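Peer 1: Could you look at this predicted model? Sequence included:
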Amino acid sequence: MAGFYHWRGPDLILDCHLQPGARQIGFAGQHGERLKIRISAPPVDGKANGMLIDFLAREFAVGKRQVSLLSGQQSRQKRVLIESPQQLPAALGIQRPG
């Protein structure tokens, strides 16, 4: 698994494909060149985006303010910035630079 992330200094940028309204929350492999993430919240009133940010903050051990949407607020295709992630979920196979 790779191709869905890159580093910008200490910060991680993820290209995601969101599946809102899923039964379970979690990482679900790759969707093309993007990381597929299942979210149980519906795609209304920013609920799915909010749950995505909560989920990624937990998974990467950062505060919610350190997770932000760079693009795709109204789309399933999103680009997310995670500032200085404290942990990298093993299932994703993300390598720190260097």
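Peer 2: Okay, I see it.

Peer 1: Going by C-alpha atoms from here, please, whenever you check contacts or count neighbours.
Peer 2: Fine.

Peer 1: ok, residues contacting stretch 40-60?
Peer 2: Contacting residues not belonging to stretch 40-60 are listed as 20-25, 39, 63-64, 66-68, 73, 82, 85-89 [CA atoms under 8 Å, 6 or more residues apart in numbering].

Peer 1: Give me the buried stretch members for that stretch, please.
Peer 2: Using 16 or more other CA atoms under 10 Å as the test for burial, stretch 40-60 gives 40-41, 43, 48-49, 51-57, 59-60.

Peer 1: this is the comparison structure:
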Amino acid sequence: MPGRTRSDGIEIRVRATPRGGRDAVEGIEALSDGSRVLKVRVRAVPEGGAANEAVRRLLAGAFGVPASAVALTAGGTARLKTFFIEGDAAALAARLAAMTGQDS
């Protein structure tokens, strides 16, 4: 899984592609170090935080939570980012597994 569960939600590592032509969660990607990330693309440009906001809203929609429950915690100016999604950790992990075809 490209993240870890916490008592109050789930932390997810994301590889974001801005100016990607569409807003979509594309699945799991393995990095060269063997770690796994959730691959997403958004139409927004990486200026003024627009792409980060688009990724935050995309994740909120994909996980069925309000946008206010999703926060960028690391990687504000990098392609690899960490987001925290507040909520029931088990339900969020199950949603991630279903979304990506992975075991939770």
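Peer 2: Ah, there it is. Note that the structure is a prediction, hence the values are computed from the model and not measured.

Peer 1: Got a TM-score for the pair?
Peer 2: Put the two chains on top of each other and the TM-score (TM-score structural alignment, normalised by the length of structure 1) is 0.84; 93 aligned residues with a CA RMSD of 1.7 Å.

Peer 1: still on that earlier bit, with the buried residues of stretch 40-60 of structure 1 in mind, which one is nearest to Arg8 of structure 1?
Peer 2: Of all those, Phe60 has the smallest distance to Arg8 of structure 1: 15.9 Å, by CA to CA.

Peer 1: ok, so what distance separates that closest one from Leu12 of structure 1?
Peer 2: Computed as CA to CA, to the nearest Å, the Phe60 of structure 1 to Leu12 of structure 1 distance reads 10 Å.

Peer 1: One more: Pro89 of structure 1?
Peer 2: 13 Å.

Peer 1: repeat for Ala90 of structure 1
Peer 2: Separation of Ala90 of structure 1 from Leu12 of structure 1 (CA to CA): 15 Å.

Peer 1: before we move on, what about Ser75 of structure 1?
Peer 2: Separation of Ser75 of structure 1 from Leu12 of structure 1 (CA to CA) stands at 20 Å.

Peer 1: which one of the two has more residues nearby?
Peer 2: Neighbours per residue, other CA atoms under 10 Å: of Ser75 of structure 1 and Leu12, the larger number sits with Leu12, 19 against 11.
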